[in-house]
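Participant: Provided below are the primary sequence and the corresponding predicted coordinates.
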Amino acid sequence: MGILDGRVAIVTGAGRGIGREHALLFAREGAGVVVNDLGGANDGSGSDVDPAQQVVDEIIAAGGKAVANTDNVATWDGAEGLVAQSISEFGRLDVLVNNAGILRDAFIAGITESQWDAVIAVHLKGHAATLHHAAAYWKAQSKAGVAIDAAVINTASASGTFKPNAGQGNYGAAKAGIAALTLVAADELERYGVRVNAIAPIARTRLTLATPGMSALFAAEIPEGEFDPFDPSNISPLVAYLASTDCKLTGKVFAVQGGGISELAGWHDVKTIETDGPWTVSEIADKLGAGA
């Protein structure tokens, strides 16, 4: 018996890296998995059916249940097709794991419109599009009297939440938006029996290895048989728990790395200034500037 027995899950970006580990663990825990991956390069260019299909083949060879999907989640139609495939293949959808992502790093002064748009599309719109179509399905099921116990796990990042990274204005903005979207969705969808949480993972993947300054973090060689804190498989147990019916958490964002999991909190007051009447510029300058 696995913690996800009988559940049906979509995992986006599941052909490689963290998403692949999610899909493999979900299948081992008894879920039917829709393995979504466009199969593109780090920057999102190109496509290849092999990454998704290879993960499916591995799951089936181990006795699990999975189907491949290569829809582009950065489009509304692609996300709709992905959700529809889960329902047509497995008869239902219980879990959505949004993990797909790309990188087109550039400093703000030199970033192009296409670099900005591509990253926002895959990350932020890619989360919103799949979430929209999954939420519409669960809402309709709930309105029809079906008891829903569904879960969404989004993928934010330290870049954009608690550790801004120079050269990643597009990526950080998308990831911060995903964290905010998670909180809004948790508030909206709870009435339909849907929980929504997010993770901000750090692991050794093709994207993090391509991030300036990150490769040094992963440089140390891990002796065979010893714990590797940056192995992407370390991220998936938290996601499996958040996807399970045992979990009751919603509206949470967790940083996860190696053996550590931290619950994150968002913007909060750190300093307040007040006045008894209308503000003047000089008063604001005096009060905000004091101790700056």
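Facilitator: That came through, no problem. Bear in mind the structure is a predicted one, so any value in this text is a computation, not a measurement.
Participant: make it CA atoms for all contacts and neighbour counts henceforth
Facilitator: Will do.
Participant: Tell me which stretches of this protein form helices.
Facilitator: Read by DSSP state H, the chain holds these helices, from start to end of the chain: 17-28, 50-61, 76-90, 113-120, 126-143, 169-189, 206-209, 236-243, 281-289.
Participant: The fourth one: which residues count as buried?
Facilitator: Neighbour counts using 16 or more other C-alpha atoms under 10 Å place 115, 116, 118, 119, 120 of helix 113-120 among the buried residues.
Participant: And the longest one, by the same measure?
Facilitator: Within helix 169-189, the residues that qualify as buried are 169-183, 185-186, 189, counting by 16+ other C-alpha under 10 Å.
Participant: Tell me which other helices or strands that helix touches.
Facilitator: With contacts defined as 3 or more C-alpha pairs under 8 Å, 6 or more residues apart in numbering; DSSP states H and E, helix 169-189 has these neighbours: helix 113-120, helix 126-143, strand 150-155, strand 194-201.
Participant: 6 Å - rerun?
Facilitator: In terms of contacts (3 or more C-alpha pairs under 6 Å, 6 or more residues apart in numbering; DSSP states H and E), helix 169-189 is not packed against any helix or strand.
Participant: Does residue 197 touch residue 254 like I think?
Facilitator: No: the pair residue 197 / residue 254 is not scored as a contact, 8.2 Å apart, by C-alpha atoms under 6 Å.
Participant: if we can go back for a sec, out of the helices of the chain, flag the one nearest residue 10.
Facilitator: In this view, the helices of the chain are compared for proximity to residue 10 by C-alpha to C-alpha, and helix 76-90 is the closest at 7.2 Å.
Participant: Can you name every helix or strand that the closest one contacts?
Facilitator: Helix 76-90 is packed against helix 126-143, with contacts defined by 3+ C-alpha pairs under 6 Å, 6+ apart.
Participant: hmm, 8 Å instead?
Facilitator: Here helix 76-90 touches strand 8-12, strand 32-36, helix 126-143, going by 3+ C-alpha pairs under 8 Å, 6+ apart.
Participant: Contacts for the second one next, please.
Facilitator: Yep, that's strand 32-36 we're talking about. Under the criterion C-alpha atoms under 8 Å, 6 or more residues apart in numbering, residues 6-15, 23, 26-27, 52-53, 55-56, 64-71, 82, 86, 90 lie in contact with strand 32-36.
Participant: Same check on the last one?
Facilitator: Contacts to helix 126-143, defined as C-alpha under 8 Å, 6+ apart, come from residues 73-76, 79-80, 82-83, 93, 96, 98, 100, 147-148, 150, 152, 154, 178, 181, 189, 192-194.
Participant: Check it against this one:
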Amino acid sequence: MHDLRFDGRVAIVTGAGGNPGLGRSYATLLASRGARVLVNDLGVGPDGRGAIGTGVNTVVQEIIDAGGEAIGNSDTVATAAGARAIVDSALDTWGRVDIVINNAGVAPFALFDEFSEDEIESVVGVHLFGHIWMCRAAWQPMKKNGYGRLVNVSSGVAVSGLSFQSIYAAAKLGVVGLTRTLSTEGHKYGICANTIMPAADTLAWQTMLEPAFSARARANGLTPEAVAPVGAWLAHESCTFSGRIFQAQGGSINELYFSTTSGMDRGADPLTPEAVASKTAEIVDRTDSTPVPDPDPEVPDHMRPKQ
């Protein structure tokens, strides 16, 4: 099998200034395969406060020293203006944008009723709105070129749930819905959009979780470098999947998909709360579950908006 190269491609990787970090690993891997990379990071810590461990300039220099081509950017993804500035920086430098890996994130820990309003707005702003604004900013340049790869970073927490991360989980599941719909709208423009749910020992884990957890993760191979190849594959022109969700950790990869139970049949009598209660076991029986279909780019005529 020939090497997957990115020669001539321009990639934007957000949240790429931390070390160890997933964004840094995506950026350095793409650059080593020939991509010209815009390394973006706002410069705050994993909880949205303080300073990060490495920084944009260090990662850019790392790429250049290895023979690659990169520029840095420290605009925020959480606003439309910030996202446009990030994309414009790539366009002004290289004239195109082919790949966006939306990796930026903050994840303060708190119980649901203890998050401050500012923390809630920050988490949703970076994770959900950050994806929306970045995809919007890159959408027109990608449409113009008839090509694009959007790799949107979600989390297994979005489907499994995790105490102290309710707002993060909510935003990350929103990323899944956004990505599945963008896959339908981008189809005719050559734009593929997929979701990656990574797990790796990053600066966030090392600074926000117990040291034993981080050490155990490293011992089990849960490094950013073991996830980066999955992100690179999703960003490559040969990957034509779209609207899919892939989990990656420690060198393993699997697809996550939704399914529905057979449920209860509609009877001849009107449905009542009592009828629902009596059929609970049948409704939740997963024995004969059916996968939810992948997003379909062909919109049925009856679902189209009125002209």
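Facilitator: Nice, thanks for sending it over. As the structure is a prediction and not an experimental result, all values here were calculated from the model.
Participant: TM-score for these two?
Facilitator: The TM-score (TM-score structural alignment, normalised by the length of structure 1) is 0.88; 280 aligned residues with a C-alpha RMSD of 2.3 Å.
Participant: could I get the helices of structure 1 as TSV with distance to residue 250 of structure 1?
Facilitator: Rendered in TSV, the data for the helices of structure 1 read as follows (distance: least, C-alpha to C-alpha, whole Å):
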stretch	distance to residue 250 of structure 1
helix 17-28	19
helix 50-61	29
helix 76-90	22
helix 113-120	25
helix 126-143	15
helix 169-189	6
helix 206-209	27
helix 236-243	9
helix 281-289	36
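Participant: among those, which is the most enclosed?
Facilitator: Compared across the helices of structure 1, helix 17-28 shows the largest average neighbour count, a mean of 25 (mean count of other C-alpha atoms under 10 Å).
Participant: for the helices and strands packed on helix 76-90 of structure 1, which one sits closest to residue 258 of structure 1?
Facilitator: Smallest distance to residue 258 of structure 1 across these (C-alpha to C-alpha): 20.9 Å, for strand 8-12.
Participant: who does that closest one touch, helix- and strand-wise?
Facilitator: If contacts are counted by 3+ C-alpha pairs under 8 Å, 6+ apart, strand 8-12 of structure 1 sits against helix 17-28, strand 32-36, helix 76-90, strand 95-97.
Participant: Would you check the span in structure 2 matched by that strand?
Facilitator: Residues 10-14 of structure 2 are where strand 8-12 of structure 1 lands when matched by TM-score structural alignment.
Participant: Residue 222 of structure 2: neighbour count?
Facilitator: For residue 222 of structure 2, the number of neighbouring residues by other C-alpha atoms under 10 Å comes to 23.
Participant: Aligned to it, what sits in structure 1?
Facilitator: When the two structures are superposed using TM-score structural alignment, residue 222 of structure 2 falls opposite residue 230 in structure 1.
Participant: Distance-wise, check the residue nearest to its match when sequence neighbours are not counted relative to residue 233 of structure 1.
Facilitator: Here the nearest residue to residue 230 of structure 1 in space, its sequence neighbours aside, is residue 203; by C-alpha to C-alpha, 6 or more residues apart in numbering that works out to 4.5 Å. Taking C-alpha to C-alpha, to the nearest Å as the measure, residue 203 of structure 1 falls 9 Å from residue 233 of structure 1.
Participant: And residue 222 of structure 1, by the same measure?
Facilitator: With distances defined as C-alpha to C-alpha, the gap from residue 222 of structure 1 to residue 233 of structure 1 amounts to 15 Å.
Participant: quick one: which of these two has more around it?
Facilitator: A count of neighbours by other C-alpha under 10 Å puts residue 233 above the other of residue 222 of structure 1 and residue 233, at 20 against 12.
Participant: quick one: the more buried one and residue 19 touch, right?
Facilitator: No: Residue 233 of structure 1 lies out of contact with residue 19 (C-alpha atoms under 8 Å); the separation is 9.3 Å.
Participant: circling back: out of the helices of structure 1, the one nearest residue 158 of structure 1 is which?
Facilitator: Each of those was checked against residue 158 of structure 1 via C-alpha to C-alpha, and the shortest separation belongs to helix 169-189, namely 8.2 Å.
Participant: Give me the angle between that closest one and helix 126-143.
Facilitator: Note on geometry: by axes from the mean of the first three to the mean of the last three C-alpha atoms, to 10 degrees, helix 169-189 of structure 1 and helix 126-143 are set 10 degrees apart in direction.
Participant: Would you mind getting the average deviation of helix 169-189 of structure 1 from structure 2?
Facilitator: Superposed on structure 2, helix 169-189 of structure 1 shows a mean distance of 0.8 Å to its aligned residues (mean C-alpha distance after the TM-score superposition for structure 1).
Participant: tell me the angle that helix makes with helix 113-120.
Facilitator: Between the direction of helix 169-189 of structure 1 and that of helix 113-120, the angle (the same axes, to 10 degrees) works out to 30 degrees.
Participant: hang on, the earlier thing: can you say which of the helices of structure 1 is nearest to residue 38 of structure 1?
Facilitator: Checked against C-alpha to C-alpha, the stretch from the helices of structure 1 lying closest is helix 50-61, at 7.8 Å.
Participant: The closest one: how far from the chain's middle?
Facilitator: Between the centre of helix 50-61 of structure 1 and the centre of its chain there are 21 Å (C-alpha atoms, centre = their mean, to the nearest Å).
Participant: that older thread, more crowded one of residue 197 and residue 254 of structure 1?
Facilitator: Remark: of residue 197 of structure 1 and residue 254, residue 197 carries more neighbours, 26 against 21, as counted by other C-alpha under 10 Å.
Participant: Can you give me the separation between residue 211 of structure 2 and residue 203 of structure 2?
Facilitator: With distances taken as C-alpha to C-alpha, residue 211 of structure 2 is found 12 Å from residue 203 of structure 2.
Participant: do the same with residue 102 of structure 2
Facilitator: To residue 203 of structure 2, residue 102 of structure 2 is 17 Å away according to C-alpha to C-alpha.
Participant: Quantify the burial of residue 251 of structure 2 by counting its neighbouring residues.
Facilitator: Residue 251 of structure 2: 15 surrounding residues under other C-alpha under 10 Å.
Participant: What's the match for it in structure 1?
Facilitator: Aligned partner of residue 251 of structure 2 by TM-score structural alignment: residue 259.
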